[in-house]
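Participant: Generate coordinates for the sequence data below:
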Amino acid sequence: MKKLVLLLLLAMPLFSFAQTKPYLSLADAERVTAAAEAKAKAEGWNVVIAILDDGGNLVSLRRMDGVQVGSIEVAQAKAKTAVYFKRSSKIFEDMMKGEGGARIATLPNATAIEGGLPIFKDGILVGAIGVSGVTSAQDGIIADAGVKGY
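Facilitator: As a prediction, the model looks like this:
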């Protein structure tokens, strides 16, 4: 009996690893990507769409035809900004334009270009979208369409 109790006590921490908070599944990421891509296609814009989880890890990446290679990393950097700071990368772009904005450039993982948006579920950050390939304002429009598709 003592061995059974001991075994149960030792096994209890294993049960605590169950996912209890909301998270961004691959299906969620694909839905966000599809909504963003639909908006981009409707406007005739070719872009890269990156979806990251709440730890800043890549879940999904779509590079539409003809998009420059550099946009792959830029899209991921915009999404990482949105994850790390729980806000739009546009906020940092706007701060760069203000007095003393150059300080923003020194923040680690802060890409001050519109096109990165956090994704929330039940008020909890679950990931982010980053878009790159056209103007930053157009990237932002596409990212917004993706988040609304979630």
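
Participant: CA only for contacts and neighbour counts going forward, please
Facilitator: Will do.

Participant: Am I right that Arg62 sits in a helix?
Facilitator: No - looking at Arg62 with DSSP: H, G, I helix; E, B strand; the rest coil, it is strand, so not inside a helix.

Participant: which residues touch the closest residue to it other than its chain neighbours?
Facilitator: Nearest in space to Arg62, with sequence neighbours left out and distances taken as C-alpha to C-alpha, 6 or more residues apart in numbering, is Ile49 at 5.1 Å. Counting by C-alpha atoms under 8 Å, 6 or more residues apart in numbering, Ile49 makes contact with 33, 36-37, 60-63, 72, 75, 129-132.

Participant: One more, please, to line up against the first structure:
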Amino acid sequence: MDLELALRMTEAALKQAAREGALVSVAVVDGGGHLVSFQRMTGAEIAGPVLAPGKAYTSVAHRMATAELAPLVAPGGELFGLAGDRYVCFGGGVPLWADYGEGERVVGGVGVSGGTVAQDVACAEAAALVWRTR
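Facilitator: Alright, predicted model coming up:
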């Protein structure tokens, strides 16, 4: 994950947010969950600077989209109790995969927060599409 690509991904998420009519924060992290790029739209919710990087980190740490993780951490789910601290377990985080010849591995993640869950997911997917088509 390099800065130029992370910035392009962030911009793609912001463009999708504008189409969705959402005001969001967007974070892109590397394979270690470390922040590479972050942007917050003017007027976006106050929690976005915490939640967007948290969603990106969570998607890397668990190698799955946070929307898929949400039901697993709900009461009765097999990972109940996991949510909290650094883990943000609702939609808007997407892991980024790459194949290095020995199978795919997670090399980064994107997190979006500020819209509805559906809007956050759509924006995160727009950013992930930039990764997949690089």
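
Participant: Pull up the gap between the equivalent of the residue nearest to Arg62 of the first structure over in the second structure and Leu3 of the second structure, please.
Facilitator: Using TM-score structural alignment to pair residues, one finds that Ile49 of the first structure aligns to Val26 in the second structure. Using C-alpha to C-alpha, to the nearest Å, one gets 14 Å for the distance from Val26 of the second structure to Leu3 of the second structure.

Participant: Quickly list what's touching both of those two.
Facilitator: By C-alpha under 8 Å, 6+ apart, Val26 of the second structure and Leu3 have these common neighbours: Ser37.

Participant: Relative to Met12 of the first structure, which of the contacts of Ile49 of the first structure is nearest.
Facilitator: Ser60 (33.9 Å; C-alpha to C-alpha).

Participant: That closest one is in contact with Glu30, isn't it?
Facilitator: Yes - counting by C-alpha atoms under 8 Å, Ser60 of the first structure touches Glu30, with 7.1 Å between them.

Participant: State the next helix or strand along the chain beyond the lengthiest strand in the first structure.
Facilitator: When the first structure is parsed with DSSP state E, its longest strand is strand 124-132. The helix or strand immediately downstream of strand 124-132 of the first structure is helix 136-148, counting by DSSP states H and E.

Participant: So for the first structure, the centremost residue is which one?
Facilitator: The first structure has Ala128 as the residue nearest its centroid, 1.7 Å off, counting by C-alpha atoms, centre = their mean.

Participant: For the counterpart of that residue in the second structure, which non-adjacent residue is closest in space?
Facilitator: Per TM-score structural alignment, the equivalent position to Ala128 of the first structure in the second structure is Gly109. Nearest residue to Gly109 of the second structure in three dimensions, chain neighbours excluded: Pro95, at 4.2 Å (C-alpha to C-alpha, 6+ apart).

Participant: Name the helix or strand for the one you found, please.
Facilitator: In the assignment (DSSP H and E), Pro95 of the second structure maps to strand 93-99.

Participant: quick revisit: so is the match of Ile49 of the first structure in a helix, a strand, or just coil?
Facilitator: Classification of Val26 of the second structure using three-state DSSP returns strand.

Participant: For it, give its distance to Glu45 of the second structure.
Facilitator: Separation of Val26 of the second structure from Glu45 of the second structure (C-alpha to C-alpha) stands at 12 Å.
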